[in-house]
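[1] missing the sequence, but the structure's below:
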């Protein structure tokens, strides 16, 4: 790999390849500017439920990875790569324009139908262009003389693609917070920017047509491919003649060259089949790892917070770091010791690093799960008892609660066993009788598999049902319990930066707040962390707070998001070794007539990965996130060991003897 950087080949590095690089950057900038805000647009602007918006985004992503096969068929069978890019780029631009105009309600385009049409056209345009653009870049080189330069091109392509993705993500994050057209979020600017970038891509490609090497398909290779395979299968059932390979039965009718090409295609597809495990893991990053980040602490101090989705920026940033290191350091050093020198060895090694990333992620999830809120199981009821008074009390509710003491301004957790269904019993409170007007009753409630909280005031016992999640990924929530609300009728004031939150003194509902430090009545300081539920106990005297206690009901997300960086480091290293090498492998190990189709086949593994992971979750839903991560990590190691074992027997495709007769180029 290192020799590619300072090649002394007879053929110079083609200057027109920079047109491809510019096109890739513009394409990825546009796509990430749209995709990074698509979910927020559906949820915040269109006002879909989170589940519905998630399903639409999943379908959109699946289409983006399915449409490459359509672009490949159009390119390899009919119009060629350049014309296919131009045609589908127009569809891509139309999709972005529809989304932009729909947001600002121009030309009456603001409707759900327009949104769906826009999403579909964008997925079609983005997906179909991708394999055509990559293989058009490969066509600018002369093989086998520029084999090392092709190797460098695919790594450089992946570098600029991630550069575009990262910049687009950051640009969209800044643009979408603007206010325009009376909309809360300026999605029109983000989508409009994407449309402008794609238009620039279109103009550059039209202008650069004369300098690009354009290879036109000679025939509809898919038709010949199907006929040849069909004939071989038909002859296999009829003929008793022994042949080395069942496809050899078609040599007489379709020629050795076509049969040889089809054999190479099947070999490439067989190599790509185990890589479906990478597709599963790659799709999981956008779901499982974001969920994991949402269960972690993203606070940076001074009120700044890292949102879970923003951790995804680590992926393109680390790719930009790894690719130069891999090309300039890791591969040359390994080559000295004859290690990971072939494409399949590099793919296998990359897959191993991806597996390591999932094991690291699994251990992170184990640490998170050890800190989750405790929920009552079958036959149990969890009771939380609060005493916002200045004297201790005892609560007796036989046969379930036996004189439980709750000290002044205190809190007591009780796990009550042997609770079946709904139970209502008598209760009596002792202590503080001189303060409490009602110390007994007949409505002490216990419910199986529920958490119930009780708190005492000067008027007697009160209760509410706790809504506690095992995993909390929300903003913090607070509940204010005042022991003597009659001493302070009206509202209490929580101040956060320049925002004021007013809470009635007798209101004990759960309220969502910002992460950070608040000042209660300008005199008491309280800090609330993401993912936690707090109960604040207050006792008032002469209209002012005399006593205050803050209790953490669910444990805050203590593990910081930056602990995800090691798993991103290993995943991106594996990705940087696997993906560019697999794309180069698809190009160099395929006949000239089907290079785009084989490149598209690699992108299809993302779709199959998405389908597979969904099926696995339906058949065997994982109880814990850590279990899922360990299962997929172990499966990755198993598959990659098998892949590397089989790769030792792979015979690399050599079609250069046919290239001269196949090529029909014009400038």
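    Happy to help now that I have it. A quick note: this is a predicted structure, and the numbers were derived from the prediction, not measured.
[2] For the rest of this, base every contact and every neighbour count on C-alpha atoms.
    Will do.
[3] doesn't residue 376 make contact with residue 470?
    No - Residue 470 is not in contact with residue 376 according to CA atoms under 8 Å; the separation is 10.4 Å.
[4] higher neighbour count, the two?
    Of the pair residue 470 and residue 376, residue 376 is the one with more neighbours under other CA atoms under 10 Å, namely 17 against 12.
[5] then this one, side by side with the first:
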């Protein structure tokens, strides 16, 4: 187990390193593919109405988001299917190696394709580690400001101006632009704290719901497919219809206002999740608290039994179970037909006491039950063998093996749908089949009585419900997925555009990295809030996160109100070095000379054609 944990941590670390290397650079790399000299660049500019960038890089950001969500859609559909396959050397189990192996192989293919096409890309030569330069410049400014904190030194317009003694004004101006945007990022992690719970809290929420949509069945973790599906639909609609309509109405729907709206929509999504959770909680059985224990009773004798379990009277019919669990706060005394038994139950557990005939008097046998809904929306099934002989039980979805008389099998998790159990009497070599249609999230004890009749079908098996199936349908999750996706579209896409448009020419990847860093901080916030709140009800935790995001949304709106949009190109032009200006002018002269050359060539050609015509 320790090795598995260590390998899992290594895998997560490698994913983090790979993601950190790819995501901050991919948008900037895409933007580098367009140059001022390319006609396509100018052609795209005329087609794009972008409030924040006004440049063709907008398409790169949109295509990037659509590509990411197309991959996410395929992953959330295919990976659960691959995982659901049975594989293994010693024992058959869910095939996680296949679920991880296929994406890994596809990633290798993608890398090969990327390398093959490497020569077609427009590559900007690296100019050192700009992040290190930024950090050194900021560090020097702080150090120099602290060193000259005396009142005799004149104040400077900006605290970064204290770096002028060592760094040129262009770099300082660029750092100012970066810090100005990074300051706005401070409230943003709260959005990601809610958004990324789709893969955790919301998936767990789906495990307690019914995923049967009639023509198809949705597994709990496949509900995440609604996010990329809605992204692929909503992004083009927002970009080509909604935003242009808003612009025609002369509404100032600036990038920072869009981000604010996105945060508010995410908060509404969690309010919707809380309302759904209240409906789920109303449908769930009452599970024991940490100071309680529960028990139900199954009578395996061929006569009815009466008695007392603590303060609860018992009236058990033959081969039947009590319809509900009884809750106890301490050990209790069980009295059956004049016999008395001291029963001790572990706190926080559910238990089944099977009453069998021992010599003359009845005797209880204690077994532990599920004290929560089965994982992944599956169904926990077990058998109690009250038959006189050893039975071997198998099914098309699980193996139970041999079960001796008066003993209980282990629970086996079985997925939704019709399941056939084959029961074999190993002494008389008789077999029969028992069929059961399973929903989602249920738990059953199938009692095989001494009166079991072997034939084509197993007759006489008693189905005892430990946990009722999920009754709230997964379709009720769609509104919250719609709201969180709408929030992502106006928050994430706009945030990437804003970061790109407000970044200096050589620091676009720095701001992209800063934007992505808010995602990591958001995930840390989830851990802190969830551990600190310790709320007993999940719906209350959803409301807590929604309230925190609304508060942060208000703070961000105030910060955005005082933000002034900038044009990095104009600011950088003010601090351009003479050498850079010479290069720019030389390039313009070359362009003009080229244009004059082609114009002269065309005039000569036209004159020649005219002369030949006259001849």
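    Cool, got the structure. Small disclaimer: the values here were computed from a predicted structure and weren't measured.
[6] Show the contacting residues for residue 622 of the first structure.
    Contacts for residue 622 of the first structure (CA atoms under 8 Å, 6 or more residues apart in numbering) come out as residue 628.
[7] which residue lines up with it in the second structure?
    Mapped onto the second structure by TM-score structural alignment, residue 622 of the first structure lines up with residue 535.
[8] can you give me how far stretch 302-320 of the first structure is from the chain middle?
    On the basis of CA atoms, centre = their mean, to the nearest Å, stretch 302-320 of the first structure sits 12 Å off its chain's mean C-alpha point.
[9] Can you name the next helix or strand after the host helix or strand of residue 9 of the second structure?
    According to DSSP states H and E, residue 9 of the second structure maps onto helix 2-32. Per DSSP H and E, the first helix or strand lying C-terminal to helix 2-32 of the second structure is helix 39-47.
[10] Residue 442 of the first structure should be in a helix, yeah?
    No - per DSSP: H, G, I helix; E, B strand; the rest coil, residue 442 of the first structure lies outside any helix segment and is strand.
[11] Now it: closest residue in space that isn't a chain neighbour?
    Closest residue to residue 442 of the first structure apart from its sequence neighbours, by CA to CA, 6 or more residues apart in numbering: residue 426 at 4.1 Å.
[12] quick one: the one you found is in a strand?
    Yes - assessed with three-state DSSP, residue 426 of the first structure lies in a strand.
[13] OK, contacts around it?
    397, 398, 440, 441, 442, 443, 444.
[14] Throw those residues into CSV and include neighbour count, thanks.
    As requested, the contacts of residue 426 of the first structure are arranged in CSV below (neighbours: other CA atoms under 10 Å):
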residue, neighbour count
397, 21
398, 13
440, 17
441, 14
442, 11
443, 13
444, 20
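[15] All the helices of the stretch 101-250 of the first structure, in order from the start?
    With DSSP state H, counting those that start in this stretch, the ranges of helices along the stretch 101-250 of the first structure come out as 112-138, 147-175, 187-207, 221-238.
[16] Please identify the deepest-packed of the ones you listed.
    Mean neighbours per residue, mean count of other CA atoms under 10 Å, is largest over the helices of the stretch 101-250 of the first structure for helix 112-138, with a mean of 23.
[17] That helix versus helix 147-175: what angle between them?
    Relative orientation of helix 112-138 of the first structure and helix 147-175, computed by axes from the mean of the first three to the mean of the last three CA atoms, to 10 degrees: 150 degrees.
[18] before we move on, back to that, can you tell which of the helices of the stretch 101-250 of the first structure is closest to residue 536 of the first structure?
    Closest to residue 536 of the first structure of the helices of the stretch 101-250 of the first structure is helix 147-175 (CA to CA; 35.5 Å).
[19] Next, the angle from that closest one to helix 187-207.
    150 degrees.
[20] which strands and helices sit next to helix 147-175 of the first structure?
    When contacts are defined as 3 or more CA pairs under 8 Å, 6 or more residues apart in numbering; DSSP states H and E, helix 147-175 of the first structure packs onto helix 17-40, helix 112-138, helix 187-207, helix 314-325, helix 565-588.
[21] Quick one: closest of those helices to residue 60 of the first structure.
    Among these, helix 112-138 comes nearest to residue 60 of the first structure, with 6.3 Å by CA to CA.
[22] How far off centre is that closest one?
    So, by CA atoms, centre = their mean, the centroid of helix 112-138 of the first structure is 19 Å from its chain's centroid.
[23] and the angle from that helix to helix 565-588?
    60 degrees.
[24] what's helix 112-138 of the first structure packed up against?
    Using 3+ CA pairs under 8 Å, 6+ apart, helix 112-138 of the first structure sits against helix 17-40, helix 50-66, helix 68-73, helix 81-103, helix 147-175, helix 595-619.
[25] Tabulate those in a markdown table, adding columns for distance to residue 365 of the first structure.
    Below are these laid out as a markdown table (distance: least, CA to CA, whole Å):
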| stretch | distance to residue 365 of the first structure |
| --- | --- |
| helix 17-40 | 25 |
| helix 50-66 | 23 |
| helix 68-73 | 35 |
| helix 81-103 | 38 |
| helix 147-175 | 26 |
| helix 595-619 | 18 |
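[26] Deepest in the core, which of these is it.
    Scoring these by mean count of other CA under 10 Å, the most buried comes out as helix 68-73, with a mean of 25.
[27] Which residue range of the second structure does that helix align onto?
    Taking TM-score structural alignment, helix 68-73 of the first structure hits no residues over in the second structure.
[28] contacting residues around that helix?
    With CA under 8 Å, 6+ apart, helix 68-73 of the first structure has contacts from 81, 84, 88, 127-132, 222, 596-597, 600-601, 603-604.
[29] ditto for stretch 448-461 of the first structure
    Stretch 448-461 of the first structure has contacts (CA under 8 Å, 6+ apart) with 375-389, 419-422, 435-439, 446, 462-468, 481-484.
[30] What's the ChimeraX line that selects buried ones from the residues you listed?
    To isolate the buried ones among these in ChimeraX, judged by 16 or more other CA atoms under 10 Å, type:
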select :375,376,380,381,382,383,384,385,386,387,388,389,419,435,436,439,446,463,468,481,482,483,484
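[31] if we can go back for a sec, ok, the match of residue 622 of the first structure to residue 354 of the second structure distance?
    Here residue 535 of the second structure is placed at a distance of 36 Å from residue 354 of the second structure (CA to CA, to the nearest Å).
[32] Same check on residue 72 of the second structure?
    48 Å.
[33] can I assume residue 479 of the second structure is in contact with residue 269?
    Yes - the pair formed by residue 479 of the second structure and residue 269 meets the contact definition of CA under 8 Å, at 7.5 Å.
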